[in-house]
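Participant: What follows is a predicted structure for the sequence shown.
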Amino acid sequence: MSVDTAGATKQESEVAHEAERRRTFAVISHPDAGKSTLTEALALHAAAISSAGAVHGKGDRKGVTSDWMDMEQDRGISITSAALRIDYDGRVLNLLDTPGHADFSEDTYRVLSAVDCAIMLLDSAKGLEPQTLKLFDVCRARKMPVITFVNKWDRPGREPLELLDEIEQRIGLRPTPLNWPVGIAGDFRGLVDRTSGTYTKMTRTPGGAQKAIEEVLDADRAAEVELDAWEQAQEEIELLEALGADFDHESFMAGESSPVLFGAALSNFGVGQLLDTIVDRAPAPSAKADDKEKPREVEKPFSGQVFKMQANMDKNHRDRMAFVRVSSGRFDRGMVLTHAPTGRPFATKYTQAVFGSDRSTIDTAYPGDVIALVNAHSLAVGDTLYDGPKVSFPPIPSFAPEHFVVARAVDAGKYKQFQRGIAQLDAEGVVQVLTSDVRGEQAPVLAAVGPLQFDVVKHRMEQEFRSPIEASPLEYSVARRTDAESAPTLHALSGAEVLRRRSDGELLVLVHNKWRLRVIERDNPSLFMEALLAGGVDEGE
């Protein structure tokens, strides 16, 4: 064996070992289910932060670590995804926090393309909600394993068996609880581990800013302390056993069953058990299919895909950061990679790990890790970077926009800032920017999944680019992909307009509503109009 081959084999072995240590996952939920609070509670239990602050904190209590944007802190919602890297129990956990609001589904979809597992967070009182269902459909389409965490058990809510039945009936996912609550929702006493049978009694710390105090009791002592609540929990656990609701690794990995845990993120109840489940049950990074459907093994030379762009995270440095999920190989800061779309070299001198708004230089990364490349002006969402033999991963699809406005600079003297800001927000995927020769570059059409995206655009254009805009709504609600042959005819029709997507040059036809679209399709069957991605599945009528 040659020295080079021996060296390569050694590095491949190192990469395989490090990949096995990684767990890369996202938290998905409906708004207000407690997603950002859970993100921070996980970081607290992994000792990555010293105290937790609720999103809607009182007094001088700080906001969540992952919400770094001014608008997020002001409104108490997550607008953009955040990457948190946590070391825990010999593992490296890459937690990608995502926006819960439906208006920011496209950002969440991009994040789901970069993870190996999802935590589906449910409100104990509300169960499965519309946005949760929408995001679960994305996970199902990707055959992604899903761990379910029933949150807010310290507040009044539904019966646990009722929630399990809803999961199975509505989304066809077989629930397999790993633990079981003692005490009804709103009277949360503790959790029974279904594997060991041990009972962990929990006591909330003042304000929930620290880990909950845990006391492990055997069954006899638990029965003495919890009385009727313990007896009821045991009866329900016996029913689960009779139903065969036991964890099965194969069906979990196939996306057919979901391990379920109960807890309360704000009180830090059950969060440690969730962390242990992620370490023990969630999958490590594995081979990813390239655009030719050929698997790229994790031991191969470096490759990664940009899943998110973000500018101006640091107010003191107006930079542009590309978040890259490492798919294969070892990354070393300073290595020169190849940008797949152009074939040009890309230097990686400035590479960072991001923990909410905090940054630190990262020198080495492995499959499953997320690296942030600074001043990545030549990169865009979906781009592949690689070392060695050429590889390119499939692009990340865009959602079908449903809301449209015409943007114009309020101050004509700041047109350059206007152009720069619109181009930056388009590159980040905050909105889709559409242009046409008729409207011109000074009046681009902004297309969004939800109207809150336009609020983000207005805020950032004024605060970051110093070019306030006015946004005039357009009476369109449907977008379809079209081609150069059909475009002139479609553009001439009443209630329709053809524009070009700035990011990739693709032609889109905008139509007033679905009824007008049906008429156009009926009267012009030869014209090309193709549905776009909507909520993770192909858009239908």
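Facilitator: Arrived safely, thanks for sending.
Participant: Going by C-alpha atoms from here, please, whenever you check contacts or count neighbours.
Facilitator: Fine.
Participant: what comes into contact with stretch 410-418?
Facilitator: 409, 442, 461, 465, 466, 467, 468, 469, 470 (CA atoms under 8 Å, 6 or more residues apart in numbering).
Participant: oh, I was asking about stretch 296-303
Facilitator: Contacts of stretch 296-303 (CA under 8 Å, 6+ apart): 12-13, 15-16, 19, 285-290, 326-331, 367, 384-389, 391.
Participant: which of the contacts of stretch 410-418 tops the neighbour count?
Facilitator: Greatest neighbour count in these, by other CA atoms under 10 Å, goes to residue 467: 26 neighbours.
Participant: list the contacts for that one?
Facilitator: Here residue 467 is in contact with 409, 410, 411, 414, 415, 417, 418, 421, 461 (criterion: CA under 8 Å, 6+ apart).
Participant: Alongside the first one, take a look at this:
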Amino acid sequence: MSLSNEVARRRTFAIISHPDAGKTTLTEKLLLFAGAIQIAGSVKARKASRHASSDWMEIEKQRGISVASSVMQVEYRDTVINLLDTPGHQDFSEDTYRVLTAVDAALMVIDAANGIEPQTIRLLQVCRARNTPIITFVNKMDREVREPLDLLAEIESHIGMDAVPFSWPVGMGKSFGGVFDIRRDRMRVFRPGSDRIAQKDEDVIDGIDNPEIAQRFNTAWSQAKDEIELISSASQPFDKAAFLDARQTPVFFGSAINNFGVHEILDALVDLAPSPGPRHALEREVIPDEAKFSGVVFKVQANMDPAHRDRVAFVRVCSGRFERGMRLKVSRTGKETRPNNVVSFLSQRRELLEEAFAGDIIGIPNHGVLHLGDVLTEGETLTFTGLPFFAPELFQAVEVADPLRTKQLRIGLTQLGEEGAIQVFKPVAGGALLLGAVGQLQFEVVAHRLKSEYGVAARMMSTRYSLARWITADDPKDLKKFMDANAQNIAYDVVDAPAFLSGSSAQLRVAQELYPKVQFHALREHGGQVFKTRVGDSAFA
């Protein structure tokens, strides 16, 4: 098969939602219906022996939540689907933002009882800023939920897109009978079953005027039929160009836990979601089916295999064909690497990979050679931007309970900082390492992972800091002068980028007024690339 054909059959998307909307459950069902797994993991029974395939960390299994994004590749209808499950909790939004830079589309999951929720809005804003096409799935229709027409109006008002229903629920709660496929003019009747696909063929009734539907579903069908006729006449027709330009979103209704509507989502991903497109580097536009390989590291995960204490760099293939053992250049360092143990994923399960194409997500195990944002090429120097680190809003000092484990603490925090699980700062003036986060739960997860993955019992302590800004200056002398005068408030992060830590916004304003030649940044790009100067030796050497 030609390179262009291989690229054309790729679909790479992320699943996004507010916590508890059913995102991880839907992920399981997509894997189930695609034939990747035979039985879905339970995300509700926290003490059960089965867990969601995408929740592989011990803390995820204990709490029944996703705290790290995971990658799964499946094949369905001769299409290679790269599915990225993201954390729904806002405390892990940085991980989700970085994942969204690696996908070509997003699947938004909405709880039909709660509608659009705050975290969903934030993620949608990121998608809109990148013009990422969005497919919408309204979940939990097997419960007593809000009226579908109200949900449709809320979707349009919050995401600023025309919502075009592709399916429509027949009833809700105990009277929920299935979904009517508007475009195919048929109703699909599902039998409840949360773990397996029914062995018999699914019950399908053709035709909106088929009397069998009215006979079987009575009042629920009467209301659904009226609503279908209303939206068919009032809503905009589906325009694929508008969808790809993020101006329309196809909407599907269902119940992931009971397998309602999952098939329609899978088919929509194949039929509607875009194949990989061009990606913009600072140097030029990179075309997916060009001959030369290029890829960017959008995520680093430590200890996916605790027995080997490895670090896996997740690489989005941007162009060309990857072959195991090929010579690749790391643009940041100029060094050459020949990865031979590259893997594809079904969450933490790995398979040795021989080749991959634009749109695929590959994993390169390494020992700190690859960092977030690194670009791999066959020799050309390329720089892809857009992988954000946000200035933390919460700080805690961290010390090891057993002084003999100080080295393990430093190793663990360095690795967790490099993967973006937490931001780690080393004060210039000495003292305990500082952890910066956007949410309190990040501290809890890091403490748990330090104990379970690195054997380190860490003590977390409050600090006087409440905000941070990375600092740069056009003239290195101006930056050094500022850092010398404010040494008690200066720290380096894991990529040696200097930051000014402040106890209040008033203190930050004073510093900005006194040192107008210093720039204060609330966001930095990966690898410290936004910084024009660096001062001092490596903080974490």
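Facilitator: Cool, the structure landed. On a predicted model such as this, the values are computed, not experimentally measured, just so you know.
Participant: Overlay the chains and give the TM-score.
Facilitator: The TM-score (TM-score structural alignment, normalised by the length of structure 1) is 0.91; 516 aligned residues with a CA RMSD of 2.2 Å.
Participant: what's the closest of the contacts of residue 467 of structure 1 to residue 62 of structure 1?
Facilitator: Taking CA to CA as the measure, residue 62 of structure 1 lies nearest residue 461 of the contacts of residue 467 of structure 1, at 26.2 Å.
Participant: so is the residue mapped onto that closest one from structure 2 in a helix, a strand, or just coil?
Facilitator: By TM-score structural alignment, residue 461 of structure 1 lines up with residue 450 in structure 2. What DSSP: H, G, I helix; E, B strand; the rest coil gives for residue 450 of structure 2 is helix.
Participant: do you know how far residue 450 of structure 2 is from residue 366 of structure 2?
Facilitator: 20 Å (CA to CA, to the nearest Å).
Participant: likewise residue 239 of structure 2?
Facilitator: Noted for residue 239 of structure 2: a distance of 44 Å to residue 366 of structure 2, by CA to CA.
Participant: What of residue 109 of structure 2?
Facilitator: 34 Å.
Participant: try residue 296 of structure 2
Facilitator: Taken as CA to CA, the span from residue 296 of structure 2 to residue 366 of structure 2 is 15 Å.
Participant: now residue 492 of structure 2
Facilitator: Taken as CA to CA, the span from residue 492 of structure 2 to residue 366 of structure 2 is 24 Å.
Participant: can you count the residues close to the equivalent of residue 57 of structure 2 over in structure 1?
Facilitator: Alignment note: residue 57 of structure 2 maps to residue 69 in structure 1; criterion TM-score structural alignment. For residue 69 of structure 1, the tally of surrounding residues (other CA under 10 Å) stands at 17.
Participant: now swap in residue 10 of structure 1 and tell me
Facilitator: Residue 10 of structure 1: 12 surrounding residues under other CA under 10 Å.
Participant: Likewise for residue 282 of structure 2?
Facilitator: 10.
Participant: which residues touch it?
Facilitator: 382, 383, 384, 385.
Participant: From residue 96 of structure 2, how far out is the match of residue 461 of structure 1?
Facilitator: From residue 450 of structure 2 to residue 96 of structure 2 the distance is 22 Å (CA to CA).
Participant: More neighbours: which of residue 296 and residue 366 of structure 2?
Facilitator: Using other CA under 10 Å, the more surrounded residue of residue 296 of structure 2 and residue 366 is residue 296, with 27 against 17.
Participant: Give me the nearest residue to the more buried one, chain neighbours excluded.
Facilitator: Closest residue in space to residue 296 of structure 2, ignoring its immediate chain neighbours: residue 375 at 4.4 Å, by CA to CA, 6 or more residues apart in numbering.
Participant: Was I right to think residue 344 of structure 1 contacts residue 378?
Facilitator: No - using CA atoms under 8 Å, residue 344 of structure 1 is not in contact with residue 378; the gap is 9.8 Å.
Participant: In PyMOL, how would I select just the buried ones from the contacts of stretch 296-303 of structure 1?
Facilitator: Those of the contacts of stretch 296-303 of structure 1 that count as buried under 16 or more other CA atoms under 10 Å are selected in PyMOL with:
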select buried, resi 12+15+16+19+285+286+289+326+327+328+329+330+331+367+384+385+386+387+391
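Participant: Next, the corresponding residue of structure 2 for residue 343 of structure 1: secondary structure please.
Facilitator: For residue 343 of structure 1, the aligned position in structure 2 is residue 334, judged by TM-score structural alignment. Secondary structure, three-state DSSP: residue 334 of structure 2 is coil.
Participant: What count of nearby residues applies to residue 334 of structure 2?
Facilitator: Counted with other CA under 10 Å, residue 334 of structure 2 comes out at 13.
Participant: show me what contacts it?
Facilitator: With CA under 8 Å, 6+ apart, residue 334 of structure 2 has no contacts at all.
Participant: The contacts of residue 282 of structure 2 in strands, which ones?
Facilitator: The strands, defined by DSSP state E, take in nothing from those.
Participant: Go through these and single out the one with the most neighbours.
Facilitator: Those, ranked by neighbours (other CA under 10 Å): first place residue 382, 23 neighbours.
Participant: quick one: contacts for the alignment partner in structure 1 of that residue?
Facilitator: Per TM-score structural alignment, the equivalent position to residue 382 of structure 2 in structure 1 is residue 391. When contacts are counted by CA under 8 Å, 6+ apart, residue 391 of structure 1 is found next to 290, 303, 340, 384.
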